[in-house]
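**Student:** I'll drop the sequence and a predicted model, then ask my questions.
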Amino acid sequence: MIIKYLKKLKKNIKEHLLRLEYRNLSTKEAFEKIYDNKEWNRNSIKINSGPGSHEKLLTEPYIKFVSKFLKKKKLNVLDLGCGDFNIGKEFYKLSSSYLGIDIVESVIKANKIRFYNQKLDFLCLDIINDDLPNADCVIIRQVLQHLDNKSIKKILKKLDKYKFLIITEHIPNGKFKANIDKSINPLIRLEFNSGINIEKDPFNIKYKIKEELILKDSQMGGLHKTVLYTIF
């Protein structure tokens, strides 16, 4: 009992210190720090977007789900928060064009060196504050979960011009209060039994049809929920 309490206390202290460390940083500074400090994978010598982008039990069913959709449509795709492109690399050949966007310049530079195709390009943008390019389909995989609600609202307001939207979020397993606010840092709402649901307050996204994929995370706990929205 004491050992369990001490472990929880240690975890809470670590999370509190991490929040303080990122408290006064801009979004760009925060994500640059996350990659520089390898917050999502300290064992990797390369730029790494974390286990959610590399764990096969989570990535392979997701890739199959999205690929099935893209094969039927041949769309112009916008990947917001493309990260190290470990997953996106499976999609661009199925698209008419594919644009990966990230706020971290070093991530974009690395992707441009590692991946080349006439259908593919990368761009360094702040998806919260910058204008977004035109496309048919937007992919946002485990990005919103790191942002505050104000930033998420600003992003979602820009997405109604896209016909298809594929959102993935790491959420608790079971009942939980959605969309509890947080600051921008490496932590996600799962830490306090919450998660992003863009269909609920304060976001309330409007859509025509949706299709879901739900995967259990055996390492970190919770679920990885992907929703394919047809907006219009």
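**Tutor:** It's in.

**Student:** contacts, neighbours, all on C-alpha from now
**Tutor:** Will do.

**Student:** could you look up the SS state of Asn129?
**Tutor:** In terms of secondary structure, Asn129 is coil; the call rests on DSSP: H, G, I helix; E, B strand; the rest coil.

**Student:** so what's it up against?
**Tutor:** By CA atoms under 8 Å, 6 or more residues apart in numbering, Asn129 lies in contact with Lys154.

**Student:** over to Ala135?
**Tutor:** Leu75, Asn76, Val77, Leu78, Tyr162.

**Student:** what of Thr168?
**Tutor:** Ile140, Arg141, Gln142, His224, Lys225, Thr226, Val227.

**Student:** quick one on the thing from earlier: now, the contacts of Ala135 that are in strands?
**Tutor:** Among these, the ones falling in strands (DSSP state E) are Asn76, Val77, Leu78.

**Student:** dump those residues to JSON lines, plus neighbour count and distance to Asp130.
**Tutor:** Below are the ones in strands among the contacts of Ala135 laid out as JSON lines (neighbours: other CA atoms under 10 Å; distance: CA to CA, whole Å):
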{"residue": "Asn76", "neighbour count": "19", "distance to Asp130": "19"}
{"residue": "Val77", "neighbour count": "26", "distance to Asp130": "18"}
{"residue": "Leu78", "neighbour count": "26", "distance to Asp130": "14"}
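
**Student:** hold the first one in mind and look at this next one:
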Amino acid sequence: MLALSYEVVEMWTLPYQRIVSPLPARTHLNSRPYILIVSTARGAATSVLARSTQIEGYPTDLDQAILDANAYPPNTMSSSNRPRITLLATAACLFIFVTLWRHVPAPPTTQQEAAAEQQAAAEIVPNVAMKAEKAAKDVFSHIYETNYWGGEKDRGELNSGPGSHDEKVVAPYVEAVRKWIEKKYEDKNVHALDLGCGDFNVGRQIRNVTTNYTGADVVPIVIEHNKKEFGDAKTDFQVVDMIEDPLPKADVVFIRQVLQHLSNGQIAKVLPKLRQFQWAVISEHLPHTDDFTPNRDIETGQVRFMFGSGTDLTAEPFNMRYTKKEVVLEVIDGNGRIRTTAYYFAQ
């Protein structure tokens, strides 16, 4: 059997002295590939060492051999066998190392790590958003029922998340939209539709500059709550699935950070319906710069922004046609921006 000299064992199996040194460039010390390489190399070396009965005085335990290096100096091996055994042992360890090394992935770059973190953060509804065409009602009902976006479940609170409650985002939006409505409809003779109205924290601050205001959402418990809290002669609420249902009539439709949660297939079903309105005022969460890849397809409930993308209705695959458009507002929000754009459709 092949005998393995101590210095060869030390060279190829001591993780912190030999194997680790080339590894950091390609993998992490606590990664599974690293553990696989080291454990396999150590196991092979130990097995070989255990069978080296012709080396008198050497221990059969690899770790003990390493610890007792001074007690078992390398010169105890006969000079005639030393070169041949060393060469064979080195070749065997090299074979093991190279074979396993091919399967070690390169460590993630800073961008890759960021993308991985974004993807983890993008799992808005674990175990629910499993398919791109998952019913929006199921996904968003789950969000509200579990208070995933905030609110105290024990107190029966409904919360549409920071996009509807962060004053740094909400206050500028309310101010800009109120001014926009007053400019476009000076006599206030306007019926507004709020698609995806959520808990109505934003809509309630806009409705008084309109003649009539309809809040629509796919989640029944949200609509029931809003009817009790905010319903009046000029404000009504309806359960509407914007993807599958006909949309209520209105002059202008507001869709604030809703399409960013829908798959491309679902958005494609919504867009033709928007042409029934004079204006569609749409807000989307986008990356800081305009050089992002738009309209990455996602599963219902996720957010394109978390994948370094954003919803651009004028780009592929939507190519939405409109008569004119204008940017109403753009607000910096964390690592991105929330842009509100008004699209006009000639009637």
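**Tutor:** Happy to help now that I have it. Everything numeric in this text was worked out from a predicted model, so none of it was measured.

**Student:** ok, the contacts of Thr168 of structure 1 in structure 2: which stay?
**Tutor:** Retained contacts for the contacts of Thr168 of structure 1 in structure 2, judged by both residues aligned by TM-score structural alignment, their matches' CA atoms under 8 Å, are Ile140, Arg141, Gln142, His224, Lys225, Thr226, Val227.

**Student:** give me the distance between the fifth one and Lys119 of structure 1.
**Tutor:** Think Lys225 of structure 1. Distance of Lys225 of structure 1 to Lys119 of structure 1, given as CA to CA, to the nearest Å: 28 Å.

**Student:** neighbour count: these two, which is higher?
**Tutor:** More neighbours surround Lys225 than the other of Lys225 of structure 1 and Lys119, with 21 against 14 (other CA atoms under 10 Å).

**Student:** Thr341 of structure 2 in helix, strand or coil?
**Tutor:** Using three-state DSSP, the structure places Thr341 of structure 2 in strand.

**Student:** burial measure for the corresponding residue of structure 1 for it, as a count.
**Tutor:** Under the alignment by TM-score structural alignment, Thr341 of structure 2 pairs with Val227 in structure 1. Using other CA under 10 Å, Val227 of structure 1 has 16 other residues around it.

**Student:** next, the contact list for the closest residue to Val227 of structure 1 other than its chain neighbours, please.
**Tutor:** Excluding the flanking residues, the one nearest Val227 of structure 1 by CA to CA, 6 or more residues apart in numbering is Glu212, at 4.5 Å. Taking CA under 8 Å, 6+ apart, we find Glu212 of structure 1 in contact with Lys225, Thr226, Val227, Leu228.

**Student:** how deep is the equivalent of Phe192 of structure 1 over in structure 2 tucked in, by neighbour count?
**Tutor:** Using TM-score structural alignment, the partner of Phe192 of structure 1 in structure 2 is Phe307. Phe307 of structure 2 is flanked by 22 other residues according to other CA under 10 Å.

**Student:** next one: Ile282 of structure 2
**Tutor:** The tally of other residues near Ile282 of structure 2 (other CA under 10 Å) stands at 21.

**Student:** surely it is in a helix?
**Tutor:** No: counting by three-state DSSP, Ile282 of structure 2 is not found in a helix; it is strand.

**Student:** hang on, the earlier thing: next one: the match of Phe192 of structure 1 from Val174 of structure 2, what distance?
**Tutor:** Distance, Phe307 of structure 2 to Val174 of structure 2, using CA to CA: 28 Å.

**Student:** returning to that earlier point: in what element of secondary structure is the residue nearest to Val227 of structure 1 found?
**Tutor:** strand 209-216 (DSSP states H and E).

**Student:** how far does that strand sit from its chain's centre?
**Tutor:** 15 Å (CA atoms, centre = their mean, to the nearest Å).

**Student:** can you tell me what Pro162 of structure 2 aligns to in structure 1?
**Tutor:** Aligned against structure 1 - with TM-score structural alignment as the criterion - Pro162 of structure 2 pairs with Pro51.

**Student:** residue contacts, that match?
**Tutor:** So Pro51 of structure 1 contacts Trp40, Asn41 (CA under 8 Å, 6+ apart).

**Student:** pull the number of nearby residues for the residue mapped onto Asp36 of structure 1 from structure 2.
**Tutor:** Applying TM-score structural alignment, one finds that Asp36 of structure 1 aligns to Glu145 in structure 2. Other residues lying near Glu145 of structure 2 total 17 when counted by other CA under 10 Å.

**Student:** picking up where we left off before, what distance do you get for the match of Thr341 of structure 2 to Tyr162 of structure 1?
**Tutor:** Note on Val227 of structure 1: its distance to Tyr162 of structure 1, by CA to CA, is 15 Å.

**Student:** repeat for Leu132 of structure 1
**Tutor:** Taking CA to CA, one finds Leu132 of structure 1 at 11 Å from Tyr162 of structure 1.

**Student:** in TSV, list the ones in strands among the contacts of Ala135 of structure 1 along with distance to Glu32 of structure 1.
**Tutor:** Below are these laid out as TSV (distance: CA to CA, whole Å):
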residue	distance to Glu32 of structure 1
Asn76	28
Val77	25
Leu78	21
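
**Student:** out of those, who's nearest Phe91 of structure 1?
**Tutor:** Looking at these and their distance to Phe91 of structure 1, the nearest is Val77, at 9.0 Å (CA to CA).

**Student:** list the contacts of the counterpart of that closest one in structure 2.
**Tutor:** When structure 2 is aligned by TM-score structural alignment, Val77 of structure 1 is paired with Ala192. Shown in contact with Ala192 of structure 2 (CA under 8 Å, 6+ apart): Arg207, Thr210, Asn212, Tyr213, Thr214, Ala250, Asp251, Val252, Val253, Phe254.

**Student:** check Met320 of structure 2 too.
**Tutor:** Met320 of structure 2 neighbours (CA under 8 Å, 6+ apart): Leu271, Leu313, Thr314.

**Student:** could you look up the SS state of the last one?
**Tutor:** With three-state DSSP as the basis, the three-state label of Thr314 of structure 2 is coil.

**Student:** was I right about it contacting Thr341?
**Tutor:** No: applying CA atoms under 8 Å, one finds Thr314 of structure 2 not in contact with Thr341, separated by 11.3 Å.

**Student:** now do the shared contacts for the two.
**Tutor:** Joint contacts of Thr314 of structure 2 and Thr341 (CA under 8 Å, 6+ apart) do not exist.

**Student:** still on that earlier bit, tell me the buried residues within the contacts of Ala192 of structure 2.
**Tutor:** Among these, those scoring as buried are Arg207, Thr210, Asn212, Tyr213, Thr214, Ala250, Val252, Val253, Phe254 (criterion: 16 or more other CA atoms under 10 Å).
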